[in-house]
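Participant: sequence first, predicted coordinates after that:
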Amino acid sequence: MRYLPHSAADRADMLAAIGAGGIDDLFAAVPKSVLGTFAPDLPDHQPEFAVEAHMRALAKKNHAGADGPFFVGAGAYRHHVPATVDHLIQRSEWLTAYTPYQPEISQGTLQMLFEFQTQVAHLMGMDIANASMYDGSTATAEAVLMARRVTKKNKVVLSGGLHPQYRDTVVTYLSGEEGLECLPASPEGQGDIVDHIDDDTAAIVIQTPDFYGHLRNVSALADAAHEKGALLIVVVTEIVSLGLLEAPGALGADIVVAEGQSIGNPLTFGGPYVGLMACREKFVRQMPGRLCGETVDADGKRGFVLTLSTREQHIRREKATSNICTNSGLCALAFSIHLSLLGEVGLSRLARLNHARAIALADALAAVPGVEVLNKTFFNEMTIRLPKPAAPLVEALAAKGILCGVPVSRLEPGRPEVEGLVVLAATELTTDEDIAALAAALKGELA
């Protein structure tokens, strides 16, 4: 929509037409405690060519790491995306209206979403999935709110292995509310979330593989949660792992959320990505976001519609189950196309290849003097401990063209116990030469 400036008289006429006394009346539902608490530190306006030049200068600072050893993961992973995916998502059949409320003109988009939901539900071992969320972190926060609605309890326990940014997103969503318990970081897989479950617990949130790469015993945690009437929310940041690991739903999870970026979507410097959410059918009325259903038209032909979505999702926001009433349609389409190309056998092979590359990486790192691999279990990601602060070392290797991984101190600042930790990931794109280069560089920096 174009920006159309209005004069003071224009604004006065519009306010009078809706019966508002002033601009402030339009924000009556927003608590006064959060209004006017900050002033954006933005520069003065600039001509278009100056803004473009500034953005180009910023873009030149980016380093994709595509031409050198790349071990960055921590929730966003570099995988091969077939050229077929990019070709198909640009076909004109998908260039329909943004919001498919009118099913008679949006059957292609709606069928794609229905197939996407089917794929996600099967992948996660759950009864039903929605048409995607914004990303994995907001899907996690929405799952927490959903669990509180389902159980009518407030206490939620977040595992120490949950991605720090996912944890922070949940904290932001529940800002000012009681009942959220965030357990300390568990880089060595330590800590027992079971001890924190009681009769007032709505849900526990675990990640597997967790932020530090450890695999979690989902079945045991599901039993412990259900014994107290709590739900188990399982988070997956590396969705490719489900090509090798048992589906969380088959192990007792009640709600499963994930980041789907690894399938069909490149890194693109952090987004846009696609959040996945699936749950038990009995909870579907509390599931946020869009849900596409299959039906028949007046002639008995197969058709698709958005279903089980209340009007509150779109116009009475204060009564809505969620403030997310859209979906990451293009990213979901890319996910669905790539997964269709892989098939079940292809996804399993891809997952095994990722794990094999990670084993080779772990063996090479363990052989470097001064490097300790903390993981006894992992899929394609692991944590190492260095005898010196990790962040400067990671920067030094980046200057040499080797993206070593993510120093934990970057996501957990001010915590001395994580200063020497680095989270690294290997994928099917990781070569033996990449691993050898990293091991040699680490050996040189630690000598």
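Facilitator: Ah, there it is. Numbering: from 1, shown residues only.

Participant: drop to CA atoms for contacts and neighbour counts, all remaining ones
Facilitator: OK.

Participant: residue contacts, the residue positioned nearest the centre of the chain?
Facilitator: Centroid check for the chain by C-alpha atoms, centre = their mean gives residue 136 as the closest residue, at 1.8 Å. Neighbour list for residue 136: 166, 237, 257, 258, 259, 260, 274, 275, 276 [criterion: C-alpha atoms under 8 Å, 6 or more residues apart in numbering].

Participant: what segments of the stretch 301-447 of the chain are strands?
Facilitator: 302-306, 372-373, 381-385, 406-407, 421-425 (DSSP state E, counting those that start in this stretch).

Participant: which of these sits closest to residue 145?
Facilitator: The closest of those to residue 145 is strand 302-306. By C-alpha to C-alpha, the value is 22.2 Å.

Participant: what are the buried residues along the closest one?
Facilitator: 303, 304, 305, 306 (16 or more other C-alpha atoms under 10 Å).

Participant: try it against this one:
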Amino acid sequence: MRYLPLTDTDRSAMLNVIGVQSIDDLFMDVPVEAQLATKIDGLPDHASELAVERHMGKLARKNMVAGDVPFFLGAGAYRHHVPASVDHLIQRGEFLTAYTPYQPEIAQGTLQVLFEFQTQVARLFGCDVANASMYDGSTACWEAIGMARRITRRGKALLSSGLHPHYVSVARTMARFTGDQLVYTTPRVDAEPDIQTLIDAIDGDTSCVVVQYPDILGRIGDLSALAAKAHAAGALLIAVVTEPVALGAITPPGDMGADIVVGEGQSIGVGLQFGGPYLGLFACKQKYVRQMPGRLCGETVDAEGKRGFVLTLSTREQHIRREKATSNICTNSGLCALAFSIHMTLLGERGLTDLAALNHARAVQAAEALEAVPGVRLLNSSFFNEFTILLDQDAREVARALADRDILGGVSLGRLFPDAAELSGGLVVAVTETTTEDDIAALCGGLKEVLA
């Protein structure tokens, strides 16, 4: 039984106070086509708890579990092996129940974990300083664009065609409320990323250039020239990393001149989890630290000279005057940040390098095997653990046919870019240390059947 204490009179009084006629007015920003006008067919108005559990269990059994089949999905969310010790440690009571340190100096353990996490992210990205995490990669990307606007006092952001379309979508949603101009086109079927195109597009109105590294097609470019051109024009370079394991093998964006580096931390310590919760990573150069959103933990000593930790910066609207806040993001993804930090600590620098090398080697093995399949062409001239293959058929249909054979063969570009017909034959294939030779053989065999 639901408990609904409000009467119609109560609701009317609240609506009057906030100045709207009906509850529907609160959802006016939701497009009409996305609104549900009628009840869902076949869904009962009510059911017992036991009946709901049985029904949901039946639906769950229809899912294809990532670990049970050959799995090549990526495009921003990756299946890596997470040691059992990570899950064990994050479930300790002092970690699992802690929310956020409103009286920060009391929560020394939480602050120390976040301090270590910041250090790991800063070193991984090649930056001076990192914050105590954000919600996910896409919102971190938008926050970086907003940060660039505050620093440069300009409102035009150039988005690489290789930036994940979901990140682009989030940025467009937020730009509706800030007035930022976002310049973006869908990617072309090229072996190399659009670095030169971005360089040529930079002008005196540009606040920042946003480039994904490796990009949505798995391509890897040298960002040094792009950073130099952006800086010469008074703009910032923002690098987006959706697969942080790659930085165990390739040059960190900060070392190539990126001013702000953001990313998705899910790959390290955090499972796929049907799309969340995930972990936003955010780092920048020291001189921009006071414009960085979120929270920053620092190290100090107490009155007795003992090592301690403090909340050094908190530029969010809960802690300071709203008009001075850099962001309305009001917490960090604390438990996911802890999982990231534990996994990274278990790996160590050598372990991360070895893991990256294993990922790349498996990806090369898979790419070579797939190139031998009739009707398959490899797009990339460079890649880490993810690459794009071009098929003679619509990749969406091919992906569905592979799924019918219990093979999750990749993410079709037609799904990511439904309005770009020229990309319909592209399939983004991700390979990690969890991929076996049998998995690769199954994918190749399935493609031979489907493309025949």
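Facilitator: Nice, I can see it. Every value quoted in this text rests on a predicted model; they were computed, and no experiment measured them.

Participant: on that earlier part again, with distance to residue 15 of structure 1 added, can I get the buried residues of strand 302-306 of structure 1 in CSV?
Facilitator: Converted to CSV, those look like this (distance: C-alpha to C-alpha, whole Å):
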residue, distance to residue 15 of structure 1
303, 43
304, 40
305, 37
306, 35
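
Participant: among the residues you listed, which one sits closest to residue 22 of structure 1?
Facilitator: residue 306 (37.3 Å).

Participant: ok, now how distant is the residue nearest to the centre of structure 1 from residue 234 of structure 1?
Facilitator: Relative to residue 234 of structure 1, residue 136 of structure 1 is positioned 11 Å away (C-alpha to C-alpha, to the nearest Å).

Participant: identify the contacts common to these two.
Facilitator: With C-alpha under 8 Å, 6+ apart as the test, residue 136 of structure 1 and residue 234 both reach residue 257.

Participant: longest single helix anywhere in structure 1?
Facilitator: helix 329-366 (DSSP state H).

Participant: distance between it and the chain's centre?
Facilitator: 17 Å (C-alpha atoms, centre = their mean, to the nearest Å).

Participant: what are the neighbouring residues in contact with whatever residue of structure 1 lines up with residue 389 of structure 2?
Facilitator: Here residue 389 of structure 2 is matched to residue 384 in structure 1, going by TM-score structural alignment. Neighbouring residues of residue 384 of structure 1 by C-alpha under 8 Å, 6+ apart: 371, 372, 373, 374, 421, 422, 423, 424.

Participant: give me the neighbour count for residue 448 of structure 2.
Facilitator: Residues near residue 448 of structure 2, counting by other C-alpha atoms under 10 Å, number 16.

Participant: so where do the strands sit in the stretch 151-300 of structure 1?
Facilitator: For the stretch 151-300 of structure 1, the strands defined by DSSP E, counting those that start in this stretch occupy 155-158, 180-182, 201-207, 231-236, 255-259, 275-279, 292-296.

Participant: in structure 2, what stretch matches the fifth one?
Facilitator: Going back to what we said before, that points to strand 255-259 of structure 1. Counting by TM-score structural alignment, strand 255-259 of structure 1 pairs with residues 260-264 of structure 2.

Participant: what sits against the equivalent of residue 443 of structure 2 over in structure 1?
Facilitator: Alignment note: residue 443 of structure 2 maps to residue 438 in structure 1; criterion TM-score structural alignment. By C-alpha under 8 Å, 6+ apart, residue 438 of structure 1 lies in contact with 69, 402, 404.

Participant: what residues does the first one make contact with?
Facilitator: Read that as residue 69 of structure 1. Counting by C-alpha under 8 Å, 6+ apart, residue 69 of structure 1 touches 401, 402, 403, 404, 430, 434, 435, 437, 438.

Participant: mind redoing it with 10 Å?
Facilitator: Counting by C-alpha atoms under 10 Å, 6 or more residues apart in numbering, residue 69 of structure 1 touches 398, 401-404, 429-438.

Participant: do the same with the second one
Facilitator: If a contact means C-alpha under 10 Å, 6+ apart, then residue 402 of structure 1 has 65, 67-72, 394-396, 434, 437-438, 441 as its contacts.

Participant: okay, stretch 279-294 of structure 2 sits on what stretch of structure 1?
Facilitator: Aligned using TM-score structural alignment, stretch 279-294 of structure 2 spans residues 274-289 in structure 1.

Participant: now the end-to-end length of that stretch.
Facilitator: So stretch 274-289 of structure 1: terminal residues 13 Å apart, C-alpha to C-alpha.

Participant: also stretch 21-32 of structure 1?
Facilitator: Using C-alpha to C-alpha, first and last residues of stretch 21-32 of structure 1 are 17 Å apart.

Participant: likewise for stretch 290-298 of structure 1?
Facilitator: The first residue of stretch 290-298 of structure 1 is 24 Å away from its last residue (C-alpha to C-alpha).

Participant: which residues does that stretch contact?
Facilitator: Identification of contacts with stretch 290-298 of structure 1 by C-alpha under 10 Å, 6+ apart yields 104, 109-117, 128-133, 284, 301-309, 313, 324-327.
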